[in-house]
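>>> Compute the structure for the input listed below.
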Amino acid sequence: MTAAAVGLSHSPLIGKNDPAPGVLARVDQAVGTARDFIRDFDPELVVLYAPDHYNGFFYKEMPPFCLATEAHAVGDFGSAAGPLSVDTDAAKALAQGVLDRGVDLTVSARMTVDHGFAQPLEVLFGGIDRVPVVPVFVNGVATPLGPVSRIRALGTAVGEAAAELDKRVLFLASGGLSHDPPVPVLEGAPPRVADALIEGHPPTPEQRAKGEERVIRSGREYAAGSADMIPINPGWDNRLLDHLEKGELTEFDSWTVEGMAQEGGGSAHEVRTWIAAYASLAAASGAYEMTSRFYEAIPAWIAGFAVTTAKGR
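The predicted model follows:
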């Protein structure tokens, strides 16, 4: 079994509220490097760690993480809608392998995912149905949130189980680094909003369009310096990337839920997907080398934006 990893930030504002051409060119170059890396690695299976933004998971049942044996995308923010090419046999084997290793994993036989899953598959593979995938949801916005050590434990268990598949496996992380977009919270929400966050009522097309326009407008206000959001934190983002590059994954065990939110914003917990993916690579390979690393703070996308590639030694 050979393993590799790619980390890719996502943003619903890509293509809708873009930064200066020079920034876009640097992002495109980094993404092109990741595409070339993936083409050369030629994965037989992609284990995709990604969050949700109240499109598939709600407070009625909110697991800290969940593996899918079947999944479809809702098509929010212009991302593709429809089924993902889930490798059901591999998903079931990984799920059993994780449970056998003492990690309490939730399994979904019909997971709903949003742009957090769809965007990396579209950007890196050209579509959501182009590569066999095992989707793994990692909660990054709905409190209460558990310790980061459990996410590392999940990634380690998945990596160990993947090593038994005898496949070329790519562990793919999807998530912004520091960012504080206008995501609704349950605490103190008006009754109508609270009910939607709990029950998960599918929005009407008009409601979805209104919500997406609100996010786009917030991105423009943030880029103009007039929005009240926690700033992007390049120092914190690069500390995260430094630990990942050096394989210092146990350092994350001391990161607290409150500290991560204070330093990186309300949605900074999406970095849990990166920690899981690199823990999987370390467990599957024993050691790894980060072969490329890109980072830029992009206010127009409300994100500390990063792209990394790594291969097992």
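>>> contacts and neighbour counts: CA atoms only from here.
Noted.
>>> what's the nearest residue to Y295 if we skip its chain neighbours?
Taking Cα to Cα, 6 or more residues apart in numbering, and ignoring the residues beside it in sequence, Y295 has A306 as its nearest neighbour in space, at 4.4 Å.
>>> residues contacting the one you found?
Contact analysis of A306 by Cα atoms under 8 Å, 6 or more residues apart in numbering lists 7-9, 176-177, 293-296.
>>> Distance of it relative to M290?
With distances taken as Cα to Cα, to the nearest Å, A306 is found 13 Å from M290.
>>> Also V107?
The value you get for V107 to M290, if Cα to Cα is used, is 31 Å.
>>> Same question for G155.
With distances taken as Cα to Cα, G155 is found 17 Å from M290.
>>> higher neighbour count, those two?
Taking G155 and M290 together and counting by other Cα atoms under 10 Å, G155 has the greater number of neighbours (29 against 19).
>>> so that one makes contact with A277?
Yes - in this structure, G155 is within contact of A277 by Cα atoms under 8 Å, at 6.0 Å.
>>> re earlier: quick one: which of the contacts of A306 sit in strands?
Assignment to strands by DSSP state E places the following of these there: 7-8, 293-296.
>>> helix or strand for the residue nearest to Y295, which one?
strand 303-312 (DSSP states H and E).
>>> so how far is that strand from its chain's centroid?
The gap between where strand 303-312 is centred and where its chain is centred comes out at 12 Å by Cα atoms, centre = their mean, to the nearest Å.
>>> Can you check my assumption that A173 lies in a helix?
No - membership of A173 in a helix is not supported by DSSP: H, G, I helix; E, B strand; the rest coil, which gives strand.
>>> Report how many residues lie close to it.
Other residues within reach of A173, judged by other Cα under 10 Å, total 32.
>>> can you tell me which residues contact it?
5-9, 48-50, 273-274, 276-277.
>>> do L99 as well
For L99, the contacting residues are L105, taking Cα under 8 Å, 6+ apart as the criterion.
>>> Which helix or strand contains it?
When secondary structure is defined using DSSP H and E, the element that contains L99 is helix 88-100.
>>> And stretch 247-267, what's buried?
For stretch 247-267, burial by neighbour count (16 or more other Cα atoms under 10 Å) applies to 247, 249, 252, 257, 260-261, 263-267.
>>> Start and end of it, how far apart?
Taking Cα to Cα, the span from the opening residue of stretch 247-267 to its closing residue is 24 Å.
>>> Stretch 166-183 now?
With Cα to Cα as the measure, stretch 166-183 spans 40 Å from end to end.
>>> those helices in the stretch 201-313 of the chain, which residues are they?
Along the stretch 201-313 of the chain, counting by DSSP state H, counting those that start in this stretch, helices occupy 205-223, 234-246, 257-264, 271-285.
>>> Go through these and pick out the most buried.
Mean neighbours per residue, mean count of other Cα atoms under 10 Å, is largest over the helices of the stretch 201-313 of the chain for helix 271-285, with a mean of 28.
>>> That one - contacts with which helices or strands?
Under the contact definition 3 or more Cα pairs under 8 Å, 6 or more residues apart in numbering; DSSP states H and E, helix 271-285 sits against strand 2-8, strand 45-50, helix 148-162, strand 168-174, strand 303-312.
>>> next up, for comparison:
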Amino acid sequence: MTAAAVGLSHSPLIGKNDPSPEVRAAVETAVDDARSFVRDFDPELVVLYAPDHYNGFFYKEMPPFCLATEATSVGDFGSVAGPLSVDTEAARALARGALERGVDLTVSARMTVDHGFVQPLEVLFGGIDKVPVVPVFVNGVATPLGPVSRIRALGTALGEAAAGLDRRVLFLGSGGLSHDPPVPVLDGAPPRVADALIEGHPPTPEQRARGEERVICAGREYAAGSTTMIPLNPGWDNLVLDTLERGSLADVDDWSVEWMAAEGGGSAHEVRTWIAAFASLAATGSYRMTSRFYAPVPEWIAGFAVAVAQQETGR
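Okay, the predicted model is just below:
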């Protein structure tokens, strides 16, 4: 088996509320480098770890993580709608492998995903149907959140299971680092909002458009400094990246849910997708991070990062 990993931040505000041309150019260069790496690696399978933003998973049933044997995008924030090219047989094999290794993995035969899954596939591959993929939802916002050690265990189990497939596998983590966007919270929510968060009523096109416009406006206010959202935290973001680069993944077992939110904001737990992806790669052998980019981008309400890692030579 040959394996690699990419961590890539996403934001629904890209192209809608952009930073200065200099920052955007730096981001594009980093993304181009990752795209070139992926093209040269030519994965036969992508195991994609990504969060949801109350488009596919709701409080009626909220697993800490879930693997899909089929998945369809809702097309939020202008992302592509429709089915992902899920490798169902590989997905079933990975699910069995995780369960055999003691990870209580939920499986969805009809997962709904949003821009968190779609954006990295569009950015790196040019579409949601260009490469066989196994989507893995990792909860990063809906409380209560479990210990980070279980996310590392998930990534390790799926990495070990993937090694048995004897294919070129890319483990891809999709998530912002520090960020505190205006995500609805169940506790204290008005009855109408609480019902939507629990039952998952699909919004009308008008409701979706209004919700997306609120996020765009929040990004503009955040960049202008007139907001109550927690500031981006480059120090914490680089601690996360340092930990992944060193390969000292066991360190994350001591990261508490409360500490991560205090340091990185309400949606900082999206870094769990990165932890899972790099734990999967580490499960196949030692690795080295070959490129790393980071920039705090308040216009996107995100500590934005791109990182690439591959197995050490000789493995």
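>>> Quantify their similarity with the TM-score.
The TM-score (TM-score structural alignment, normalised by the length of the first structure) is 0.99; 312 aligned residues with a Cα RMSD of 0.3 Å.
>>> about what we covered before: how about CSV for the helices and strands packed on helix 271-285 of the first structure, with distance to G15 of the first structure added?
As requested, those are arranged in CSV below (distance: least, Cα to Cα, whole Å):
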stretch, distance to G15 of the first structure
strand 2-8, 16
strand 45-50, 20
helix 148-162, 31
strand 168-174, 17
strand 303-312, 14
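>>> of these, which approaches T204 of the first structure most closely?
T204 of the first structure lies closest, by Cα to Cα, to one member of these: strand 45-50, at 24.3 Å.
>>> what's downstream of that closest one, the next helix or strand?
Reading on from strand 45-50 of the first structure to the C-terminus, the next helix or strand found by DSSP H and E is strand 65-68.
>>> Which residue in the second structure aligns with D36 of the first structure?
When the second structure is aligned by TM-score structural alignment, the residue opposite D36 of the first structure is S36.
>>> Give me the secondary structure label for its match.
helix.
>>> ok, back up a step: just send the helices of the stretch 201-313 of the first structure back as a markdown table, with distance to P120 of the first structure too.
Listed next are the helices of the stretch 201-313 of the first structure as a markdown table, based on distance: least, Cα to Cα, whole Å:
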| stretch | distance to P120 of the first structure |
| --- | --- |
| helix 205-223 | 19 |
| helix 234-246 | 19 |
| helix 257-264 | 22 |
| helix 271-285 | 13 |
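>>> Out of the ones you listed, which gets nearest to P21 of the first structure?
Between P21 of the first structure and the helices of the stretch 201-313 of the first structure, the shortest gap by Cα to Cα is with helix 205-223, which sits at 14.8 Å.
>>> what's the matching range in the second structure for that closest one?
So helix 205-223 of the first structure is aligned with residues 205-223, judged by TM-score structural alignment.
>>> mean shift of the matching stretch relative to the first structure?
After superposition onto the first structure, the average distance of stretch 205-223 of the second structure to its aligned residues comes to 0.2 Å, using mean Cα distance after the TM-score superposition for the first structure.
>>> One more: stretch 21-39 of the second structure?
Using mean Cα distance after the TM-score superposition for the first structure, the mean distance for stretch 21-39 of the second structure is 0.4 Å.
>>> Show me which positions of stretch 84-102 of the second structure end up buried.
Neighbour-count burial for stretch 84-102 of the second structure, counted by 16+ other Cα under 10 Å, picks out 84-88, 90-92, 94-99, 101.
>>> if we can go back for a sec, in the second structure, which of the contacts of A306 of the first structure still touch?
Shared contacts between this structure and the second structure among those (both residues aligned by TM-score structural alignment, their matches' Cα atoms under 8 Å) comprise 7-9, 176-177, 293-296.
>>> mind putting those residues in TSV, neighbour count included?
Formatted as TSV, the entries for these read as follows, by neighbours: other Cα atoms under 10 Å:
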residue	neighbour count
G7	28
L8	24
S9	23
G176	29
L177	33
R293	18
F294	19
Y295	19
E296	17
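>>> Those residues into TSV, with extra columns for distance to G286 of the first structure?
As requested, those are exported to TSV (distance: Cα to Cα, whole Å):
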residue	distance to G286 of the first structure
G7	19
L8	22
S9	25
G176	27
L177	26
R293	21
F294	24
Y295	26
E296	30
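>>> List just the nearest of those residues to F58 of the first structure.
Each of these was checked against F58 of the first structure using Cα to Cα; the closest is G176, at 20.4 Å.
>>> nearest spatial neighbour of that closest one, skipping sequence neighbours?
Spatial nearest neighbour of G176 of the first structure, chain neighbours left out: S9 (4.5 Å); criterion: Cα to Cα, 6+ apart.
>>> got a list of what that neighbour touches?
Contacts of S9 of the first structure were listed using Cα under 8 Å, 6+ apart, and they are 173-177, 304-307.
>>> With F252 of the first structure instead?
Contacts here follow Cα under 8 Å, 6+ apart; on that basis F252 of the first structure touches 148-149.
>>> got it, and the one 4 residues further on?
If you count contacts by Cα under 8 Å, 6+ apart, T256 of the first structure has them with 147-148.
>>> what does G159 of the second structure give?
279-284.
>>> which of the residues you listed sit farthest apart?
Pairwise over those, using Cα to Cα, the maximum falls at A279 and T284, 8.9 Å.
>>> Counting neighbours, what do you get for the corresponding residue of the second structure for A68 of the first structure?
A68 of the first structure maps onto A68 in the second structure, with residues paired by TM-score structural alignment. If you count neighbours by other Cα under 10 Å, A68 of the second structure ends up with 25.
>>> pretty sure A68 of the second structure is in contact with V107, am I right?
Yes - in this structure, A68 of the second structure is within contact of V107 by Cα under 8 Å, at 5.8 Å.
>>> and L186 of the first structure, how many residues sit next to it?
By the criterion of other Cα under 10 Å, L186 of the first structure has 16 neighbours.
>>> re the thing from before, distance of the match of D36 of the first structure from F278 of the second structure?
Between S36 of the second structure and F278 of the second structure the distance, using Cα to Cα, works out to 19 Å.
>>> and R152 of the first structure, what is it in contact with?
When contacts are taken as Cα under 8 Å, 6+ apart, R152 of the first structure is in contact with 249, 275-276, 279.
>>> ugh, wrong one, P135 of the second structure
With contact taken as Cα under 8 Å, 6+ apart, P135 of the second structure is in contact with 47-50, 67-69, 71, 86, 117.
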